[in-house]
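1. Sharing a sequence plus its predicted fold:
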Amino acid sequence: MGDGLRLEGVTIALGGRMLISITHAVEPGEVLTIMGPSGSGKSTLLAYVGGFLDRVFEASGRVRAGDVDLTALPPEDRHVGILFQDPLLFPHMSVAGNLLFAIPAALRGKSERMRLAREALAGVELDGMEDRDPDTLSGGQKARVALARVLLSAPRTLLLDEPFSKLDTELRQQMRRLVFSKARERGLPVLLVTHDEADAQAAGGPVVRIGG
């Protein structure tokens, strides 16, 4: 199991108006859901954890992954995995190229890296699709490749910014099950922001409501 995530006195404000004020521990494999309407500031929390919060916001507080203070590190050293509404696959790379790009550079050896990429594809039920052009994939397949890619990057924590919202109902249920089961399997603490009650229900963890 991995380490948990701790949000310690995290506050985010814009123009003096408080958007987020939270202290919470997220256990390995657990999903903390942040719910609120569009524009309530849900995604700003993910941006703060990831280290890419716009400077127009005033933010304070600590984010720790195990013993590591993420807020003291630049974004590239935080090792935070993020899934957005769109899969954001690189169009000029094959599926395998997208996955190989995510594997930490410390892991050397072309054949070993390729083995990991194939294994990751099999793990999201896309065996044998390494040579495919991302443009030829369905929306559900792209979402699975995006998940495989983020898991290959060896993240400390997983941030989900409404990643199921553009999928149809059946695919949404499949992707929820897949994402949450992979997080549990790997002991990854997860922060999910959504305005969909069904997402929160599927996540099965604590829910914090903001903005109304």
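-> Yep, it's here. Numbering: from 1, shown residues only.

2. Could you use CA atoms for every contact and neighbour count after this?
-> OK.

3. Could you report the distance from residue 137 to residue 45?
-> As judged by CA to CA, to the nearest Å, residue 137 and residue 45 stand 31 Å apart.

4. between those two, who's got more neighbours?
-> Legend: neighbour count by other CA atoms under 10 Å for residue 137 and residue 45, higher for residue 45 (24 against 14).

5. in this protein, which spans are helices?
-> 42-50, 95-102, 110-123, 139-152, 169-186, 197-203 (DSSP state H).

6. got those as a markdown table, with distance to residue 75 columns?
-> Below are the helices of the chain laid out as a markdown table (distance: least, CA to CA, whole Å):
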| stretch | distance to residue 75 |
| --- | --- |
| helix 42-50 | 6 |
| helix 95-102 | 15 |
| helix 110-123 | 24 |
| helix 139-152 | 15 |
| helix 169-186 | 21 |
| helix 197-203 | 26 |
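
7. between those, which one is nearest to residue 73?
-> Minimum separation from residue 73 across those (CA to CA) falls at helix 42-50, 9.8 Å.

8. contacting residues around stretch 176-188?
-> Stretch 176-188 has contacts (CA atoms under 8 Å, 6 or more residues apart in numbering) with 1-4, 28-31, 124, 147, 155-158, 164, 189-190, 199, 202-203.

9. Below is structure B, check it against A:
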Amino acid sequence: MSGVPALSFEDVRLAYEGSDMRFDLDVIEGEWLAVIGPSGAGKSTLLDLAAGFATPDSGRVVIGGRDMTRVAPAERPLSIVFQENNLFPHLDVFRNVALGIAPNLRVSKGDRRRVMEALEAVGLAGFATRRPATMSGGERQRVALARAFLRDRPLLLLDEPFAALGPALRKGMLGMLKTLRAERAQRPMSVVMVTHHPDDAAEHADRVAFLDHGVVLAVGPTRAILSGQTDPRVARYLGTKVSDP
């Protein structure tokens, strides 16, 4: 690891829907960071700032040591998977995935091979000619994951992409993500995952950040944060009891 954070929010401030959001947070290169907190805490806004869909009123968003605060979303070295999977219904699976590396859909023979390999990696070999409307929610999210990994960016943002799936399927999708990420062992992809499911964080995250009212109130190792013993505000959110000192 280089020692340079994969993503940094440096005194980032944003007035949004009546809230004064203030973010200071470093995402370590190669780590899996889970972001938790109540609805309206600013979790998706944090990802929007990282991806460039929102611009801070002040402060800097730094990715891999480069100031990206005013850089357009398409030029940032990251991929993002949304809850709605963001697939184009008029395109088949092959073309939806190919958009990750060829926005004009002009794919070379090598590109075609990479797309097919990405589909095979997520268990969708044979689905290349299918349309999203003919697929289940879990299958559509696999397509979105295939596209994200095909882009091969060092930073992956997950905005609750598996929230609508049942527990078993959600667990399977996260396990698949873990496997795909492990295949990049020489330079593990950094992951920032917004989730309402603490169990998902416990299973996969290296660290957890807790947000409320647009502020990062606590961040630390997953077990320590999810124990609820480090901060009473986290304990209240989790519904756990803080032990007396």
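-> Nice, thanks for sending it over. Treat the numbers as computed from the prediction; the structure is a model and nothing was measured.

10. returning to that earlier point: so for residue 84 of the first structure, which of the helices of the first structure sits nearest?
-> helix 139-152 (9.1 Å).

11. what's the matching range in the second structure for that closest one?
-> Counting by TM-score structural alignment, helix 139-152 of the first structure lines up with residues 137-150 of the second structure.

12. Also stretch 79-97 of the first structure?
-> Aligned using TM-score structural alignment, stretch 79-97 of the first structure spans residues 77-95 in the second structure.

13. now the strands for the second structure?
-> For the second structure, the strands defined by DSSP state E cover 7-16, 19-27, 32-36, 58-63, 66-67, 78-82, 155-159, 190-194, 207-212, 215-221.

14. Switch those over to JSON lines; also include mean neighbour count and distance to residue 235 of the second structure.
-> Converted to JSON lines, the strands of the second structure look like this (neighbours: other CA atoms under 10 Å; distance: least, CA to CA, whole Å):
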{"stretch": "strand 7-16", "mean neighbour count": "19", "distance to residue 235 of the second structure": "25"}
{"stretch": "strand 19-27", "mean neighbour count": "19", "distance to residue 235 of the second structure": "21"}
{"stretch": "strand 32-36", "mean neighbour count": "26", "distance to residue 235 of the second structure": "12"}
{"stretch": "strand 58-63", "mean neighbour count": "20", "distance to residue 235 of the second structure": "29"}
{"stretch": "strand 66-67", "mean neighbour count": "14", "distance to residue 235 of the second structure": "35"}
{"stretch": "strand 78-82", "mean neighbour count": "21", "distance to residue 235 of the second structure": "28"}
{"stretch": "strand 155-159", "mean neighbour count": "23", "distance to residue 235 of the second structure": "23"}
{"stretch": "strand 190-194", "mean neighbour count": "25", "distance to residue 235 of the second structure": "18"}
{"stretch": "strand 207-212", "mean neighbour count": "24", "distance to residue 235 of the second structure": "11"}
{"stretch": "strand 215-221", "mean neighbour count": "17", "distance to residue 235 of the second structure": "11"}
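
15. thinking again about what came up before, so which of the helices of the first structure gets nearest residue 18 of the first structure?
-> helix 42-50 (11.7 Å).

16. Leaving out chain neighbours, which residue sits closest to residue 95 of the first structure?
-> The spatial neighbour of residue 95 of the first structure that comes closest, neighbours along the chain excluded (CA to CA, 6 or more residues apart in numbering), is residue 130 at 5.0 Å.

17. ok, the one you found to residue 9 of the first structure distance?
-> Using CA to CA, residue 130 of the first structure is found at 43 Å from residue 9 of the first structure.

18. Could you do residue 158 of the first structure as well?
-> Distance of residue 158 of the first structure to residue 9 of the first structure, given as CA to CA: 20 Å.

19. before we move on, what about residue 79 of the first structure?
-> Going from residue 79 of the first structure to residue 9 of the first structure by CA to CA gives 21 Å.

20. Tell me, how many residues neighbour the aligned residue in the first structure for residue 165 of the second structure?
-> When the first structure is aligned by TM-score structural alignment, residue 165 of the second structure is paired with residue 167. Residue 167 of the first structure: 17 surrounding residues under other CA under 10 Å.

21. With that, I have no additional questions.
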